[in-house]
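Undergrad: turn this into a model:
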Amino acid sequence: MSQPSTSITYLTFQGVFKAISHIFFREIKTTDIQNVPASGPCIFIVGPHANQFVDGVVYMSVNPRPSYALMAAVSYDKPLIGHVGKILNAIPVVRPQDIVNVGTGKIKYDPVNQPLQLQGQDTKFMEEIGTRDFIVFGRNYKVHVSKVLSDTLLEITHSIQVDQQVVGDDYVPFKIAPHVDQTAVYDEVYNYLNRNECVTIFPEGGSHDRSEMLPLKAGFAVMALGAAAANPALDIKIVPVGLNYFHPDRFRSRAVVSFGQPMTIDKADVAKYKLGGKDKREAVTKLLDQSDEAFKTVTVNAPDYDTLMVVQAARRLYVPKSNAKPSIEQVVKLNRHFVSLWAKLKGDPSLEAIVKKVKYYNNMLTFFGIRDYQVDKLNITPVKAAYQLIKRITKLVAMAGLGAPALISNLPLIWITSYISKKKQKQALAGSSVKIAGKDVLATWKVIVAAFAAPALYGVYALFYLAYLLKHKPNLSLNAKLTRAGLIWAIQPILHYLLMRLGDTGLDIYKSIKPLFLAIRNPEAGEIIRSMRKDLSKDITEFINLHAPELGIDGNGSSSSSVAPSTTSSSSNHSSANITQVSRSNSDTNLMDQRNSTSSSTSFLEASFSTTTDDMPESYLVSSRDESFLEYSSTDELNESKYHVESIVLNEEDGGDEQSSALSQI
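TA: All right, here's what the predicted structure looks like:
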């Protein structure tokens, strides 16, 4: 088996992945890449897994250390993805959830009177279930079978907490996830680590589109501790890698890949792991907790979408002392720090006030159809706005004239990628209990479909040109005609890429037009929005600077120390959005004075929003719907023990088969 560090094939695929990444994404940045160990055994844990196979493409394109990736067997067996995995020597893993079966009959679980037993009704436990299988029921409640007593009674390894309102006292349907022996997988991982190679794992176990990371699975921790226990000379490093997308499913969006500080495995934990039983579970749990905290330094882990929207708004309103526009890397770090601040100050009554202010501001922008970054463009006279509007529309028309042929010729490609990706989105959502809308598969299928459809479409156009030459250019030789048609086929991707870059510029110009319309149509409304933003920005900036030492940042929003942001656990209960505390300053009074002086505009705005002002901050006379952009409560799918560590050690006398149970959590 070839080693990726010296494999030309690996480097070739890495180059291809870089090309794919930079076509789909407008910008990809990396932060702290110096944290990647230059040599020695290493396990990269990558998350959040928000973009299915595109995650692997982006990660591999920027990681300077080649590595072997663990890959779900169902993906490994797919025609295209699996073939790439085989070429890159990926390690296939059979996941129990991929071979789950529907059980015969129904079951009932009584956590009070019979916490270690499951009762069946019309079931065939003896025929369908074996020791170490998983039983899944309700909203993804999962128990581990320790012994099958009869066709209607079995024992489980440990009790779980269930919501009786969900499960009830009645018998419910169930599914069976068979036990899978993963010894060969562990042996292969150990071999790579012993050769000072790297292994990559997505420890959430599957892709999703949630705003927070799923609970980390125990597999990678058992691998690291097991390898260190088997070879004490190994100095294994665990490196957290954060994939931060601004719009993961959107073509020409942006991404930041952050590499965290390498973690060294404690020798004391390795010794405890060797003891087995409770000590082994404690060692694994400790490493998982450390990894969970490490992920918080490289990811933005908001508890829900509403909180994430408020966090991003607060970050945009924050002004660093340098007054410099933050880079894309700094934007991700600021989002991370603001989520940390939300966690520290959660429950403070003053937080609710600033949350309302930010939401009112966001909703006002939505009402007028502009974005936050466009507000500064409202500081312009109607005459200048009209001049700029004419100038930019002229540029836009010229660019549209250049780009229209490319757009029209690519309409079939756009349609088919959109159609198939949305179809796959529906299928993925139907087969998952943790996805919100199934958006994590969109980018993957857009890339896969385009990879085949684009060359085929350009080939069709080349054939049309060849047909034209055959009919209208009889003096040309056949070789000349074929050569010209081939050149037409080859030049189209290059031409369309250049026009795509031109389209990026045109899109920026288009986005600047809306605020110019508002500045011409209603300059007073623009002034009120700018005043609101200025005052809100001042309050947020003062508060962030006040709490900068707690967050480990300086006044410019950059990390001032190695202190890791302390956020809520990825498996904690989710609450409604509270983001950042702002002192009630004189800016409230100033804004009131400004609005009193522009009463006509205020009346217009108040009439535009048919809501009362009884519960809003006194500085805000303008309100709109105070609702979440996307609401969902904490799900019951993730309500079992934090990392399922209790199921790692089933039976010590079985000698190492506990690895299979742990790997089933990968």
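
Undergrad: alpha carbons only for contacts and neighbour counts from here, please
TA: OK.

Undergrad: for stretch 413-433, buried residues please.
TA: By 16 or more other C-alpha atoms under 10 Å, the buried positions in stretch 413-433 come out as Leu413, Ile414, Thr417, Ser418, Ser421, Lys422, Lys424, Gln425, Ala428, Leu429.

Undergrad: and for stretch 278-292?
TA: Buried, per 16+ other C-alpha under 10 Å, within stretch 278-292: Asp279, Lys280, Arg281, Glu282, Ala283, Val284, Thr285, Leu287, Leu288, Asp289, Ser291, Asp292.

Undergrad: and for comparison, fold this next one:
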Amino acid sequence: MANQQYIPPQVGWMYDLVLWTFSVLIDLFFREVHPRGSWKVPKRGPLIIVAAPHANQFVDSLVLMRVIRTEVHRRISWLIAEKSFKRKFIGLLSKGIGAVPVSRAMDNMKVGAGKIYLPDPINEPTLLRGYGTKFDGPGFEPEGTIHLPTINEKSYSATIAEIRGPEELVLKKPIKEKDALYQLTGRDDITDDGKFTGTASENGSSDFQGSKFKVAPHVDQTAVYKAVFGRLSHGGCIGIFPEGGSHDRPELLPLKAGVAIMALGSLAENPDSGLKIVPCGMNYFHAHKFRSRAVVEFGTPIDIPPELVEKYKRGERREAVGELLDTIYHSLLSVTVNGPDYKTLMVVQAARRLYNTKGKKLPLPMVVELNRRLVRGYTHYKGDPRIIKLENSIESYNKELRLLGLRDHQVEYANFSIIQVLFTLVYRLSKLTLLTVGTLPGLILFAPVFVATKSISRQKSKEALAASTVKLQGRDVMATWKLLVALAFAPAVYALYTTLFTYWTYRNRIQGYVPEWVPLWAMVLLGVVLFPTITFAALRIGEVGMDIVKSLRPLILSLNPSSANTLVKLRTRREELSHEVTEVINTLGPDLFPDFDSARIVADPFRDSDQAVHVEEAKEDGEPRPSSLKRDSYTTQEPLPRNESFHNLASIGFFSTRPPSRNSASGRAPAGTTGAFLTAPSALDSNEGLDEISKRIHSAMRERGQERRRRSEDMSWDMASTGSATPPEEEDMKEK
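TA: A predicted model of the protein is given here:
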């Protein structure tokens, strides 16, 4: 139990050592990890970071630890499952970073004997009976939980209030979920809100035998809460995944009450501590795949209302915890992308690509934000006939892409002439040949590790799926096991290579190529450096090569007259679909997002093209051309989109980890920075328009002066209270 488990203190140098060791693996596994909004995270004071979705088991913790340590210079005390804490390697690392072990009911879950059912769900909805059950046996106790099998990709549970015998118990609350009631009654006359429309005799099934189930005992978390309160009282940072265990579902799971109890309990003991809760979205692109991408987004810190703490102290704990959980849940929705199912996410992602018709390569944080808005719009208007028609068209388009083995951006290859296709194909094949030569040595050396990581991670994924009631495919554990296996197996493989390399030198000086005066210890050092270097070089070179391999199929299809004609038709259909997507978004978007036009993420390509024509006509008449239109009329310089990293995100205000500086906001910043491209263009076609703009500029300058005076007063107060003569912004830059 958690109250008997030793909870180790956090040692700073050991935490940093573990983080530094695994940061190398994080850099190898992920192609890009972008923090967004990290300036919102308080650098001092008690803090609880709630992260979701928990899609990558232990990898989520490592990624967030690194971002917080780099951006905010704080260390996180994680709450970790006691089951994982007891594992040798994971437990050793957890103790090194000062994690707090938590005993979870799901880890002690066991299959119950017999089957259960609701005998009278209308008149006695909390009475539960069983066939061949042993409710009075071990594992069953008040406050324990009954878990039903997964149905329609969802699982349901209920808390035990009273045990009356081996085949009868009372639940704490009636079950309201339609699928759960079906499992426990066998009746199909159930509405979506859990109501029965008929009588048992009319709709009951004569061959219904009940449902299988699992049982989990109640867990006492007193020692865990005590440890958390102690660390928060000393200004520590607690990290928690409020969904509980990791999963691979497209939506957030219901949040556990523990995080709310920790926050309210800590403030009940120390009301003036200034505790804040920061929501954090872990947004991955193919989380389980090697060289994937991620965006770690932080939301606005949550200040817990004093009246909620008072309600908790008065004994109204259920109400207070429920209100705070609801606040946390909605805060997490603002920093994550949540869809009801994978089908919805696929449609939304396709709509996002079709909406970005100019081929502008969007940084990852912008992609996440656009996906989030599209999911919200789709969920809100999913019953609209225009959305239904658009959804069907997009699904049909995606099906054609899958049949041809193409990706959406590759449809543009239909624009190429035969000569251009031949030249591009020959060039890329030549480049691929050279890259293969550079990749092959490292690929051969690292092949045993690749095979081991893939096979073991798949096996662990199957085991995790079998033991879980919420996972869909068990992909959430694959990245973790790939890293763990590589961490253990790669050094052993390199040590073997180094041993063989040294022995070869000892036997015949590598066929006489190594002089006699070269000592064997030098060859050992050379092997230690040489083999990992070759592997890393192969990794980076092979990454480029794989992008080229993926681009060959559309080029080959373009050379075949029949498939080339299909590709041209598909491109025409894509253009029509893109117009349809843009029209629907521009029509419905302003109703859902009041700042739709002023904070547009992707410029309207069709409206901008029309404006560009008017601007050219105005230019011929001698009128000035607005610079804002020139800024937004973007055309890509790359005919073939490639997967490249953005290294200057910090200069773009929309994605920067801190608010824009005075220099970047003063107009001296390069075009396109500080979120300038997100502003709707203004047309200056009269003297009245110029006067209006002038008034706005003067008003903004007055507000800017007031802001500077206020910040000067705040800075003077900080300098007086901290004894620092350096403004906070400059201190931040020095730390960076």
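
Undergrad: hmm, back to that, out of the buried residues of stretch 413-433 of the first structure, who's nearest Ala662 of the first structure?
TA: Nearest to Ala662 of the first structure among those is Ala428, at 24.9 Å by C-alpha to C-alpha.

Undergrad: the closest one maps to what in the second structure?
TA: When the second structure is aligned by TM-score structural alignment, Ala428 of the first structure is paired with Ala464.

Undergrad: what about the closest residue to that match other than its chain neighbours, how many neighbours?
TA: Leaving aside its sequence neighbours, Ala464 of the second structure sits nearest to Gly474 (C-alpha to C-alpha, 6 or more residues apart in numbering; 5.9 Å). By other C-alpha atoms under 10 Å, 27 other residues sit near Gly474 of the second structure.

Undergrad: measure the corresponding residue of the first structure for Gly474 of the second structure to Ile201 of the first structure for me?
TA: Under the alignment (TM-score structural alignment), Gly474 of the second structure maps onto Gly438 of the first structure. Distance from Gly438 of the first structure to Ile201 of the first structure, counting by C-alpha to C-alpha, to the nearest Å: 21 Å.

Undergrad: still on that earlier bit, check contacts around the match of Gly474 of the second structure.
TA: Contact analysis of Gly438 of the first structure by C-alpha atoms under 8 Å, 6 or more residues apart in numbering lists His208, Asp209, Gln425, Lys426, Ala428, Leu429.

Undergrad: could you check which residue of the second structure pairs with Gln388 of the first structure?
TA: Looks like Gln388 of the first structure aligns to Thr424 there (TM-score structural alignment).

Undergrad: before we move on, what about Leu80 of the first structure?
TA: By TM-score structural alignment, Leu80 of the first structure lines up with Phe89.

Undergrad: ok, then the element right after whichever strand or helix holds its match?
TA: For Phe89 of the second structure, the enclosing helix or strand under DSSP states H and E is helix 88-96. Using DSSP H and E, the helix or strand that follows helix 88-96 of the second structure towards the C-terminus is strand 100-102.

Undergrad: tell me the helices in the stretch 301-450 of the first structure, going along the chain?
TA: 305-317, 328-345, 349-368, 382-409, 411-430, 442-472 (DSSP state H, counting those that start in this stretch).

Undergrad: make TSV from the buried residues of stretch 278-292 of the first structure and add distance to Gln165 of the first structure and secondary structure to it.
TA: Listed next are those as TSV, based on distance: C-alpha to C-alpha, whole Å; DSSP: H, G, I helix; E, B strand; the rest coil:
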residue	distance to Gln165 of the first structure	secondary structure
Asp279	35	helix
Lys280	35	helix
Arg281	31	helix
Glu282	32	helix
Ala283	35	helix
Val284	33	helix
Thr285	30	helix
Leu287	34	helix
Leu288	31	helix
Asp289	31	helix
Ser291	34	helix
Asp292	31	helix
